[in-house]
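*Asks:* Task: produce atomic coordinates for the following.
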Amino acid sequence: MPRLLITRPLPDRVIAAARESFEVTARPLTTPLDRNEMRAALAEQDAILATLGDAFSREVLQAVAEPRCRILANFGVGYNHIDVDAARAAGIVVTNTPGAVTDATADIAMTLILMTARRAGEGERLVRSGQWQGWHPTQMLGLHVSGKKVGIIGMGRIGKAIARRCHFGFGMEVSFFNRSAVADPGVPAQQMETLAELAASVDIVVVAVPGGSATRHLVGAQVLGAMQPHAILVNIARGDVVDEAALIAALESGRIGGAGLDVYEHEPVVPAALRGWENVTLLPHLGTAALEVREAMGLMAVENLRAFFAGQVPPNRV
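*Replies:* Just a heads-up that it's a prediction; the model follows:
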């Protein structure tokens, strides 16, 4: 059987499915592979089931002259931690797990919208601290979400799922920015010509584009400066899509009303400034953190591997 390295602990159901078709080495550590581990895996394994943070860069991939590894099956839809062009040049196929993550990630976007707009994190901290003195009519007044305008940056699977929740669940008006025209956004929606135009016209901006060099710092000082003073920014994409320094400056100056973040530019490092503000909701990259979702992701990765070693085109090749 082909040799497969699974780089971090995955649900038991996924490990069992992988063992049916592969000689599995299941790495027990929860941290990403370091460079030496990545180079060894490329040289010694037939396949690698890689996870977010396993940085298979051009440098790492070129360090192994004749890799034994023939496929990197990424656990997740985002694969900006893998240099796909360098992998292709080394004769290594890359796959991902789209679809399995869509609804769970959209749910986290809604969680961040509601928590930030209604000051839920701040309220919970107040109760836990023992300082809450009881209800009164002007206590912790937040932004009413129903009927507001939401602007979605990136109208792929996840962007459309967020739009459905916002429109059908909360009666929001939906606008979006996408690099290409979107014929059917799934809800009544207006496609805006520029990011600044989108940012200026909505109460909530949600970032839902893929990561990578093409979208790094897509949301920077110009976009943040165009937002309305009460508006909130939500990022469930990749951390470096938002210029974190520009976001901190916008929050510090009161230029925007708040932010809800599930991802960070230098993850897992979260700047002290972000951690210190009550109008910022911070989650530890929970986008797909539900057992059935993680099982679905892992099983999709295993199916990509099985197809490849059966001589077929993997269903989710990137």
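
*Asks:* Could you use CA atoms for every contact and neighbour count after this?
*Replies:* Will do.

*Asks:* Run through the helices of this protein in chain order.
*Replies:* 12-19, 35-44, 58-62, 84-89, 102-117, 120-128, 157-164, 170, 195-201, 221-226, 244-252, 272-276, 291-309 (DSSP state H).

*Asks:* Kindly reformat those helices as TSV containing distance to L283 and mean neighbour count.
*Replies:* Below are the helices of the chain laid out as TSV (distance: least, C-alpha to C-alpha, whole Å; neighbours: other C-alpha atoms under 10 Å):
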stretch	distance to L283	mean neighbour count
helix 12-19	25	16
helix 35-44	28	17
helix 58-62	30	18
helix 84-89	29	16
helix 102-117	8	23
helix 120-128	10	14
helix 157-164	18	23
helix 170	22	13
helix 195-201	23	20
helix 221-226	21	19
helix 244-252	15	18
helix 272-276	11	12
helix 291-309	17	21
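
*Asks:* Can you say which of those helices is nearest to V209?
*Replies:* helix 157-164 (7.9 Å; C-alpha to C-alpha).

*Asks:* chain center to that closest one: distance?
*Replies:* 13 Å (C-alpha atoms, centre = their mean, to the nearest Å).

*Asks:* So which residues make contact with it?
*Replies:* 99, 102-103, 105-107, 109-110, 152-153, 174, 185-187, 208-209 (C-alpha atoms under 8 Å, 6 or more residues apart in numbering).

*Asks:* re earlier: so which of the helices of the chain gets nearest D262?
*Replies:* Per C-alpha to C-alpha, nearest to D262 of the helices of the chain: helix 102-117, 8.0 Å.

*Asks:* To check against the first, give me the structure of this:
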Amino acid sequence: MSHILMTQPMMPSIMDALDARFTLHRLWEANDVDAYVRDVGPRIKGIATGSSHGSTGAALFERVPNLEIVSTFGVGYDNVDVADAARRGIVVTNTPDVLNDEVADLTLGLLIATLRQIPQADRYLRAGRWADAVYPLSPTLRGRRVGIVGLGRIGKAIARRLEGFDVRIAYHGRSRQPDVAYPYCATLLDLAETCDVLIVITPGGPETRHLVDASILKALGPNGVLINVARGSVVDEQALIAALQTGTILAAGLDVFEHEPQVPQALIDLDNVVLLPHVASASVHTRKAMGQMLVDNLDSWFSGKGPLSPVDETPWSRP
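*Replies:* Alright, predicted model coming up:
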């Protein structure tokens, strides 16, 4: 059986499935990681890794010279050095599509919770304050102009849901999509100036680091709302804190942070932000589907059928 290195704990169903098909090496159980990798490295043909914690790149690839494939758990794969993997002829896969609906649902829930102040109202009631006074009126989604940063698979699923709320939708990405009817903004600044809700669902990585900075938040304006369900690195977190503190924007809903799982106390102390612990795809149903795709990619590769969902940068062309 082929030897697989798993870099971090995953759901029992994933580990059980990999154990049944491969010789599985659990990196996090090693007392001395360096010594462990030196020992098993030459035997490793595949890596199973998460999509947002730790780093899978040259330092590890050097020690697993016979590596053929990295199978990531998640649609994002910015923790994998895909450029280095491509140079070495290593295939990288992710788990697209199976989490689109779950993330889109959560995004709409986070948007409504942020605008209608659902967590704040819940805290108000639990504190016994309703008997003293009714909860203050909240902002609304009515009449809003929503901009989507990154109109990929999940972005489109979000947009379809937003259509049911009768809001205006525009988008920004690397290029205009010919089959999309929503207005396109050539720059993110144009989108922020056009909209008063900005939903971020673009990939992470060096190219998008701090894409949403102080200038974008200023353009979004004092009635503006930022929703980030992408990667924490896409938003300049300190600029966002300042914008929320000073009223540069109205509110924010965040599922991701720059240095997860650490969240700045300044964000926690603010009452105009809704904070979630990176749970956009975190339902039992969806995580099982993601785990199955991770396993299926490895199973398909080592059965000689090729990867099921190779990422764009991967050195693989389907016959």
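
*Asks:* any chance of the helices of structure 1 in a markdown table, with distance to H136 of structure 1 too?
*Replies:* Converted to a markdown table, the helices of structure 1 look like this (distance: least, C-alpha to C-alpha, whole Å):
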| stretch | distance to H136 of structure 1 |
| --- | --- |
| helix 12-19 | 49 |
| helix 35-44 | 56 |
| helix 58-62 | 58 |
| helix 84-89 | 56 |
| helix 102-117 | 19 |
| helix 120-128 | 13 |
| helix 157-164 | 33 |
| helix 170 | 26 |
| helix 195-201 | 32 |
| helix 221-226 | 33 |
| helix 244-252 | 27 |
| helix 272-276 | 25 |
| helix 291-309 | 39 |
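
*Asks:* for these, which one sits closest to A214 of structure 1?
*Replies:* helix 84-89 (13.8 Å).

*Asks:* mean per-residue distance, that closest one to structure 2?
*Replies:* Here the mean offset of helix 84-89 of structure 1 against structure 2 after fitting is 1.9 Å, by mean C-alpha distance after the TM-score superposition for structure 1.

*Asks:* which residues in structure 2 does that helix match up with?
*Replies:* Under TM-score structural alignment, the match for helix 84-89 of structure 1 in structure 2 covers residues 82-87.

*Asks:* same deal with stretch 150-166 of structure 1?
*Replies:* Residues 146-162 of structure 2 are where stretch 150-166 of structure 1 lands, counting by TM-score structural alignment.

*Asks:* So for the matching stretch, first residue to last residue, what's the gap.
*Replies:* 9 Å (C-alpha to C-alpha, to the nearest Å).

*Asks:* For the residue most central in space within structure 2, which residues are in contact?
*Replies:* In structure 2, the residue lying closest to the centroid (C-alpha atoms, centre = their mean) is A230, at 4.0 Å. A230 of structure 2 makes contact with V200, I201, T202, P203, G204, D255, V256 under the criterion C-alpha under 8 Å, 6+ apart.

*Asks:* I'd like to know how far the third one sits from H3 of structure 2.
*Replies:* Just to be clear, that refers to T202 of structure 2. In terms of C-alpha to C-alpha, T202 of structure 2 sits 34 Å off from H3 of structure 2.

*Asks:* go on, L24 of structure 2?
*Replies:* For L24 of structure 2 relative to H3 of structure 2 (C-alpha to C-alpha), the value is 6 Å.

*Asks:* got it, and D97 of structure 2?
*Replies:* 28 Å.

*Asks:* Counting neighbours, go ahead and name the busier of the two.
*Replies:* Legend: neighbour count by other C-alpha atoms under 10 Å for D97 of structure 2 and H3, higher for H3 (21 against 14).
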